[in-house]
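J.: following is a predicted model, sequence given first.
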Amino acid sequence: MKIFLVNPPFIEAYGQYKAAAKVGAQPQMPLGLAYIAATFEKMGHEVVLIDSDVEEMSVNDVIESIKNFAPNIVGVSSTTPIYNSASMILESVKKYNPEIVTILGGNHMTALPQKTMEENSSIDIGVVGEGEETVEELLSAIEKNKSFEKIKGILYRKDSKIVSNERRGAIKEIDEIPLPARHLLKTEKYKWSVPDKGIVTVTSITSQRGCPFKCIFCGVNTMFPGATRYRDISKVVDELEDVNKKFKIDHFMFCDDTLTLNKNKVIEMCDEIAKRKLKITFEGYTRANTITKELLITLKKAGLVRLSFGIESGNPEILKAIKKGITTDELKRAYEWCDELSIETRGSLMIGHPFETKETVDESMKFVNSLKCYQMYVNVTTPYPGSELYDLAKENYGGLKLLTEDWKEYRRYGNAVMEMNDLSADNLIELQQKAYKKFYFRPHIIWYNLKRAGLKAGFVNSLAFMKTMFTKKRN
């Protein structure tokens, strides 16, 4: 069969803020869809995989590509902010050819399966949770015209009714999943600014699935419930080596929720990279309380050049309220270690938590500006479906008031879907801009980022960023 997979347009969701979103969100390979594509190819199907953003395709462009390919199946993966784009694609597909089977998976479908199916009749089948085993069974049933009733992890339509099957458990042997189908993507378009390298091609990779932490704003435990599962380290390094040789890519982004969660696994990986004499660099996400200076030294020797930390707040009580499980002292220490070892750092701050006030936001701004950090993302806290925060917001926890469930409004830049205590939605948007200005409009930060991106690219990016920061929201 012919299968068309698409990662919907993301940047367009930000409207006037898309310049800042493009600067802030370096293009990241849709790893989940690439795994699904590999599963389909293993079964012998013909697959097209489109990443709309990196190919700068609008919804209309995607539809034209679908018409040209004439697939039997169209599959879309969607988070909440891009659900509107995903929905537009699926609706257009059904108008073009009602016989095409449409499938929606990803975080949004997993968080709100019944609601999503009820609200969008253009979805034939919903896939909940990890999809690789599910879609393999599903495609086999479609090919053989068999019933879906025993396929775990799906919702489907039968006799004008929505049938919701039992959820599938976590995939235990993640090493058995075929490697991502990178060859279907335009890998050369995933360009990042990398320390000591300049602008280079980067690809995403993972060594684990799942997260043991319970931050209230995160929905990862809805998508990947249960214990964290690890890939065999030799197979992770096999993939690094294979991609390096086939695609000439030598910088990797580890998409694990916490790269340093299992120190022994990390050390084993570093040793294997050294043993094979791989000339690569890499980066990843981590937590301040899962690293030591010794571990950072080991990582740096293996090729680590950058770590991203979730800071979220500089107020100790709010950190407790959001179940972050770290302290401001741990954050300070982590940034100091990285600075001493010349490991570049990024941070992410969220404003608009439960119990948040103007005073606590100001405290957070002062805290992030005190850190040895040169790049910061400032997000308006958004209660995504699947997170504990989504439920708490509807219960007015910590002074929260949920303003809308219009999913296209659920974006990080220039918009707020909650208000709390003495902070209105407009206050939060203004404070986001203020936080960015206070962090980035410091001489040493400006100079660092201009040098890092290259003076020409840095200047262009800075102009786009400043235009956004000085533009008031338009309704």
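T.: Great, that's in hand. Numbering: from 1, shown residues only.
J.: make it CA atoms for all contacts and neighbour counts henceforth
T.: Fine.
J.: contact partners for the nearest residue to residue 198 once chain neighbours are set aside?
T.: Excluding the flanking residues, the one nearest residue 198 by Cα to Cα, 6 or more residues apart in numbering is residue 453, at 6.6 Å. If a contact means Cα atoms under 8 Å, 6 or more residues apart in numbering, then residue 453 has 193, 198, 199 as its contacts.
J.: please tell me how far residue 453 sits from residue 461.
T.: Residue 453 sits at a distance of 9 Å from residue 461 (criterion: Cα to Cα, to the nearest Å).
J.: tell me the buried residues within the contacts of residue 453.
T.: Applying 16 or more other Cα atoms under 10 Å to the contacts of residue 453, the neighbour count classes 193, 199 as buried.
J.: buried stuff in stretch 34-54?
T.: By neighbour count, and taking 16+ other Cα under 10 Å as the criterion, the buried residues in stretch 34-54 are 34-40, 47-54.
J.: second structure follows, compare the two:
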Amino acid sequence: MRNRLLLINPWQTYEKSLESEYQSYIPYGLACIASIGVQQGFETKIVDCLEDETKTETDTHVRFGKTPNQLKQIIEDYEPNIVGISSTFSMFEKDATDVACLVKSVNSSIIVILGGVTATLPQIYEPLLEQYDVYDIMSRGEGEKTFQELLENYDSVEKKIKNLSSIRGIAFKSEGKIFTTEDRPYIENLDELPFPAIDLLDINKTLKNKYYSRWRNNPKDKKSIPIFTSRGCPYNCCFCSVHSQVGFRHRTYSIPYVIALMKKCIDEYGINHFHFEDDNLTFDVQRAKQLFREVGKLNISWDTPNGVRADRIDDEMAQLMKEAGLVSLSIAAESGNDRVRKQIIHKNLSTDSIINAIQICDRNDLPCIVFFVLGFPGETIDDIRDTIKFAKEIADKYNTINMIFIANPLPGTELSKIAEENKYFTKQMTNSDYFVAIRSNQASIIETENFNKKIIFNILREELDNDEYSVHNVAQPMFWAENEVAWSRAKKAFPKSSNRKVIWEWKE
């Protein structure tokens, strides 16, 4: 019998007050790891707990996805030698740990490997290794080559992975001590990697799930899927957590590789809309333009949910994007104040570049979504008002769709470190707090001598609660000018949007 690898995307648990945040997704990272399992000759299976629409409630919490009994039965029937568990978001660490406990309860000899951001940041994985005996190995950072080496060192006779101390990019516990091996270099030639094993997912069940990608700007009657054409970002925004996983160096898949993967998704799964999830899709301007020329031949639509840099947009780029099927372009402006953007956020981007990119979108009748973040240590009330004023001005002049977030001190970020050092945290953070942190109408997570979140909320209400703007979702305010052109573009980007008036309500 071949060795068996089981990869699990855990269920997700929310406090009841936050259950509306939930949306299921395609576990793209697990599909990438699964392809390595297949390549190494392991019988490989993915269990995506979130493909199920099951919802389990207690008095205080809601869990989405397969139940423990359902997952236990799958583990018992499959009898895996190795189980890999994905923990992409630190706020769901407890769910991943519950799954690991379940695996070990079925068979304590199963080797359990945790991957994702939870397994990468020492402030998270070290306490887990100290507290629990259910994790055998933490796979830190980019996972494919690490997993390949782990599988290569699996001894099917002794039922163990050997030579752990010589495998780069992992952490493990031995004889009561935690060992962290040398960091693994990031993969330079991404084309070496096999295509994600999407065939091991029940993709049709996922796409039909009523929770799937429900807060994304998905076009109607489309089958949507995420895709990556590059990894890494050379910039250093203080709130961004991606570098722990994919590093600063910008690395790209070749355009033929990307197009071949897209064609496979189109031909085999009927995909006709792609979310380009790159952290810096247009960093290499000439490559991006050539990519969009090739994407334009596929007769699909697409969007950029993570936002692109404004200083990488010109008229030719915008035209190529639109001709290639771009539904909406997201631009990460972050702030309307130059000082905040450059000195506090460390985003080396000028206001002129932002305005230029927005004007280009407007000229090309391309829906433009602009991201802003408020509430950074070092910001003043006047700075915050500058950003809101700027957002209103571009909405009025260029019909942008503006989204406003509150700074979220994710583990491992400079923002978190600054808040910790200056005692700006209002409480000891829990998993749920990272959801609350980003919402404009709930309790402050960061308070400085200059502001707290309730002050920010009241300013937003003062500036936006009027007939000049259509505002959607006060928890994460999105707004555009109340005019025909803006509404037309908003409907292209967010087909489900309505003109229902929101209630500006603060929740303690």
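T.: Structure received. Owing to the predicted nature of the structure, the values given are computational and were not obtained by experimental measurement.
J.: superposed, what's their TM-score?
T.: The pair, once superposed, lands on a TM-score of 0.86 when counted by TM-score structural alignment, normalised by the length of structure 1; 459 aligned residues with a Cα RMSD of 3.1 Å.
J.: thinking again about what came up before, tell me which of the contacts of residue 453 of structure 1 fall in helices.
T.: When the contacts of residue 453 of structure 1 are checked against helices using DSSP state H, none is located there.
J.: could you export the contacts of residue 453 of structure 1 as TSV, including distance to residue 251 of structure 1?
T.: Supplementary listing: these in TSV, determined by distance: Cα to Cα, whole Å:
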residue	distance to residue 251 of structure 1
193	10
198	11
199	11
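J.: among the contacts of residue 453 of structure 1, which are in strands?
T.: The strands in this structure, assigned by DSSP state E, contain 193, 198, 199 from those.
J.: where exactly do the strands run in the stretch 301-450 of structure 1?
T.: Remark: strands assigned in the stretch 301-450 of structure 1 by DSSP state E, counting those that start in this stretch are 304-312, 344-351, 375-380, 400-402, 418-420.
J.: pick the most deeply packed of those strands.
T.: A comparison of those by mean neighbour count, using mean count of other Cα atoms under 10 Å, puts strand 418-420 on top with a mean of 24.
J.: from the chain's centre, how far out does that one sit?
T.: 24 Å (Cα atoms, centre = their mean, to the nearest Å).
J.: and that strand, what does it pack against?
T.: Based on contacts counted as 3 or more Cα pairs under 8 Å, 6 or more residues apart in numbering; DSSP states H and E, the elements that strand 418-420 of structure 1 packs against are strand 400-402, helix 425-440.
J.: who's in contact with the first one?
T.: By that I understand strand 400-402 of structure 1. By Cα under 8 Å, 6+ apart, the residues outside strand 400-402 of structure 1 that reach it are 353, 354, 355, 392, 393, 394, 396, 417, 418, 419, 420, 421.
J.: of those residues, which is the most crowded?
T.: Greatest neighbour count in those, by other Cα atoms under 10 Å, goes to residue 353: 30 neighbours.
J.: now for the closest residue to residue 24 of structure 2 other than its chain neighbours, how many residues are close by?
T.: For residue 24 of structure 2, ignoring the flanking residues on the chain, the nearest one in space by Cα to Cα, 6+ apart is residue 212 at 4.4 Å. Under the neighbour criterion other Cα under 10 Å, residue 212 of structure 2 is assigned a count of 21.
J.: ok, residue 212 of structure 2 - contacts?
T.: Residues in contact with residue 212 of structure 2 (Cα under 8 Å, 6+ apart) are 23, 24, 25, 206.
J.: so which of these belong to helices?
T.: Checked against DSSP H, the contacts of residue 212 of structure 2 include these in helices: residue 206.
J.: out of the contacts of residue 212 of structure 2, which comes closest to residue 309 of structure 2?
T.: Residue 309 of structure 2 has its nearest neighbour among the contacts of residue 212 of structure 2 in residue 25, at 24.9 Å by Cα to Cα.
J.: residue 48 is in contact with the closest one, correct?
T.: No - under the criterion of Cα atoms under 8 Å, residue 25 of structure 2 makes no contact with residue 48, lying 9.5 Å away.
J.: and the helices in the stretch 251-400 of structure 2, which stretches?
T.: Listed in chain order, the helices of the stretch 251-400 of structure 2 (DSSP state H, counting those that start in this stretch) span 255-269, 285-295, 315-323, 338-339, 351-363, 381-398.
J.: in TSV: these, plus distance to residue 455 of structure 2 and mean neighbour count.
T.: Written out in TSV, the entries for these read as follows (distance: least, Cα to Cα, whole Å; neighbours: other Cα atoms under 10 Å):
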stretch	distance to residue 455 of structure 2	mean neighbour count
helix 255-269	46	16
helix 285-295	40	17
helix 315-323	38	19
helix 338-339	21	16
helix 351-363	25	19
helix 381-398	9	19
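J.: adding distance to residue 4 of structure 2, write these out as a markdown table.
T.: Written out in a markdown table, the entries for the helices of the stretch 251-400 of structure 2 read as follows (distance: least, Cα to Cα, whole Å):
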| stretch | distance to residue 4 of structure 2 |
| --- | --- |
| helix 255-269 | 26 |
| helix 285-295 | 37 |
| helix 315-323 | 43 |
| helix 338-339 | 54 |
| helix 351-363 | 50 |
| helix 381-398 | 53 |
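J.: ok, which of the ones you listed comes nearest residue 226 of structure 2?
T.: Among these, helix 255-269 comes nearest to residue 226 of structure 2, with 10.1 Å by Cα to Cα.
J.: in structure 1, what range does the closest one match?
T.: Counting by TM-score structural alignment, helix 255-269 of structure 2 lines up with residues 233-247 of structure 1.
J.: quick check: that stretch compared with structure 2, mean distance?
T.: Its aligned residues in structure 2 lie a mean 1.2 Å from stretch 233-247 of structure 1 after superposition (mean Cα distance after the TM-score superposition for structure 1).
J.: how much space between residue 203 of structure 1 and residue 34 of structure 1?
T.: When distance is defined by Cα to Cα, residue 203 of structure 1 is 12 Å away from residue 34 of structure 1.
J.: whoops, residue 63 of structure 1 was the one
T.: Residue 63 of structure 1 sits at a distance of 20 Å from residue 34 of structure 1 (criterion: Cα to Cα).
J.: repeat for residue 23 of structure 1
T.: Counting by Cα to Cα, the gap from residue 23 of structure 1 to residue 34 of structure 1 is 24 Å.
J.: for residue 205 of structure 1, same thing?
T.: According to Cα to Cα, residue 205 of structure 1 and residue 34 of structure 1 sit 11 Å apart.
J.: now swap in residue 329 of structure 1 and tell me
T.: According to Cα to Cα, residue 329 of structure 1 and residue 34 of structure 1 sit 39 Å apart.
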